[in-house]
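Trainee: Okay, predicted coordinates and the sequence, questions at the end:
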Amino acid sequence: MKISIGLDAKQIKDNVKALSVLLADEHILYTKTRNAHWNVEGADFHAMHVFFESQYDELEEIIDEVAERIRQLGQMAPGSLKDFVQLTRLSERKLSKNDSQSFIKALLEDQESVISYIREVVAKMDDSKDFGTEDFLVGLLEKHEKMAWMLRAHL
C-alpha cells in the first residue's frame, strides 16, 4: 500500500537506499562480533566472551530497528545474506590471531566506519524533511559511539 507521510517518492527511495546499506553493515558487523564471541582465545576469554555477547545483543536490536524503519517508509527491507554482502561497505578479513586485542581492533574499525557513514547520511538529509529517519539515525549514531567507546576502552 502506498504511504502518504509528506515525503516524495525520491526522498523515500534515497533514504531507504541509505538505510539498506546501513542494515547490511549492521548485519555484517553483527556476524563479525558473533565470530569474536565464538572464537576469542586467551587468558581473558571469559570476560571477552561475555563482552562480545553484549555487543552482538545490541547489534541484534539495531538490525531489527533499521529493518523496521525501512518498513515504516513503505519499502521492503533487504533480508538475505546475498543482499547484505552486495550492499555492505564493510569487508571481511581473516585475523592472524584469535586474541581479544585483534578482534577488538577489527570491530572498532568497523564501528567507526558505521559511525562515519551515519554522519554522512544525516548530513545529506538536511533537505529531505524526513525528520523521523534523521532522528532515528542520530539515535543509532549515539549507540554506535558508545559501543566504539567500550571497544576502545579495552585497548
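Mentor: The structure has been received and is ready for your questions. Numbers count the residues shown, from 1 in each chain.

Trainee: C-alpha from now on. contacts and neighbour counts both.
Mentor: Will do.

Trainee: give me the number of residues near Lys13?
Mentor: 16 (other CA atoms under 10 Å).

Trainee: what about it, helix or strand, and which?
Mentor: helix 9-39 (DSSP states H and E).

Trainee: buried set for the helix or strand just after that helix?
Mentor: Sequence order places helix 45-72 as the next helix or strand after helix 9-39, per DSSP H and E. Across helix 45-72, burial judged by 16 or more other CA atoms under 10 Å covers 45, 48-49, 51-53, 55-56, 59-60, 62-63, 66-67, 69-70.

Trainee: quick check, nearest of these to Lys17?
Mentor: Distance to Lys17 across these (CA to CA) is lowest for Ile70, with 9.0 Å.

Trainee: Mind listing residues that contact stretch 119-132?
Mentor: 7, 11, 18, 134, 137-138, 141 (CA atoms under 8 Å, 6 or more residues apart in numbering).

Trainee: Alongside the first one, take a look at this:
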Amino acid sequence: MQQTSQGDTQTLARGDNVLEISEALNAILADVFALYMKTKNFHWHVWGPHFRDHHLLFDDQASQLLAITDEIAERVRKSGAFTLHSIGDIARRQRILDNNGKGVAAADMLEELRQDNQALVASLREAKALADRAGDNATSGLIDGWTDQAEGRAWFLLEAGRSA
C-alpha cells in the first residue's frame, strides 16, 4: 500500500484503482442523496387510500438511505480521495432522476422508487466488481450490505404496489 496525503489527512491508498473506485462511490453517493430526496418528496406528498402505509414506508426508506450516506463518504475518504462537497456536486454526478411532479399517484411513486432502487443495485454491483478486481475487501464488503438494503427496499415497494 502506498501512503498518500490530502490536506491534513493521512490515508492508505490501494494501488491504481483508488480513483476509479472513489469515483464510482461518489456517483453512488450522489444517487443515494437524490433517492433520499425523492423518497422524502413522495413521503411528504403521498395521498390516497393507503396514505398511512405509504407515508410510513417512504419515511422508513428515506431514513435508511440517509444512514448510509456517511458510510459511503467515509469509505471514499479512507481510500485517500475526496467526496462530495455540495448540492451542485450531487446534481452533476447523480444518475437517478428527480421527480418534480405535482399530484403524482401513489402507485407511480412506488414504481418509480422501485426502479430507482434497482438502478442503485446495478451501480452497486458495478462498484463491487471494481473493488473486487482491486482486492479492496473492505469496500466490497460494505457494498454487499448496501446492495442488500437496496434490494430490500425494491422488494417492499413492489409488494406495496400490489395493493396500491
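Mentor: Looks like it came in fine. The shown structure was predicted, so the numbers you read here are calculated from the model rather than taken from an experiment.

Trainee: Superposed, what's their TM-score?
Mentor: Here the superposed chains carry a TM-score of 0.91, computed using TM-score structural alignment, normalised by the length of structure 1; 153 aligned residues with a CA RMSD of 1.5 Å.

Trainee: Relative to the whole chain's centre, how far out is the helix holding Lys13 of structure 1?
Mentor: 5 Å (CA atoms, centre = their mean, to the nearest Å).

Trainee: who does that helix touch, helix- and strand-wise?
Mentor: Applying 3 or more CA pairs under 8 Å, 6 or more residues apart in numbering; DSSP states H and E, one finds that helix 9-39 of structure 1 contacts helix 45-72, helix 81-87, helix 100-124.

Trainee: TSV for the ones you listed, including distance to Arg34 of structure 1?
Mentor: Shown next, in TSV, are the helices and strands packed on helix 9-39 of structure 1 (distance: least, CA to CA, whole Å):
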stretch	distance to Arg34 of structure 1
helix 45-72	6
helix 81-87	15
helix 100-124	11
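
Trainee: of all those, which lies closest to Thr33 of structure 1?
Mentor: Closest to Thr33 of structure 1 of the helices and strands packed on helix 9-39 of structure 1 is helix 45-72 (CA to CA; 5.8 Å).

Trainee: equivalent range in structure 2 for that closest one?
Mentor: Using TM-score structural alignment, helix 45-72 of structure 1 lines up with residues 51-78 of structure 2.

Trainee: For the matching stretch, give me the average deviation versus structure 1.
Mentor: On superposition with structure 1, the average gap between stretch 51-78 of structure 2 and its aligned counterparts reaches 1.0 Å (mean CA distance after the TM-score superposition for structure 1).

Trainee: List the residues that contact Asp110 of structure 1.
Mentor: 29, 90 are the contacts of Asp110 of structure 1 under CA under 8 Å, 6+ apart.

Trainee: Per the alignment, name the residue of structure 2 opposite it.
Mentor: Under the alignment (TM-score structural alignment), Asp110 of structure 1 maps onto Asp116 of structure 2.

Trainee: cool, Glu145 of structure 1 as well?
Mentor: Using TM-score structural alignment, Glu145 of structure 1 pairs with Glu151 in structure 2.

Trainee: Next one: its match from Asn117 of structure 2, what distance?
Mentor: Distance of Glu151 of structure 2 to Asn117 of structure 2, computed by CA to CA, to the nearest Å: 7 Å.

Trainee: So which of the two has more stuff around it?
Mentor: Asn117 (25 against 17).

Trainee: who touches that one in this structure?
Mentor: Asn117 of structure 2 touches 35, 150-151, 153-154, counting by CA under 8 Å, 6+ apart.
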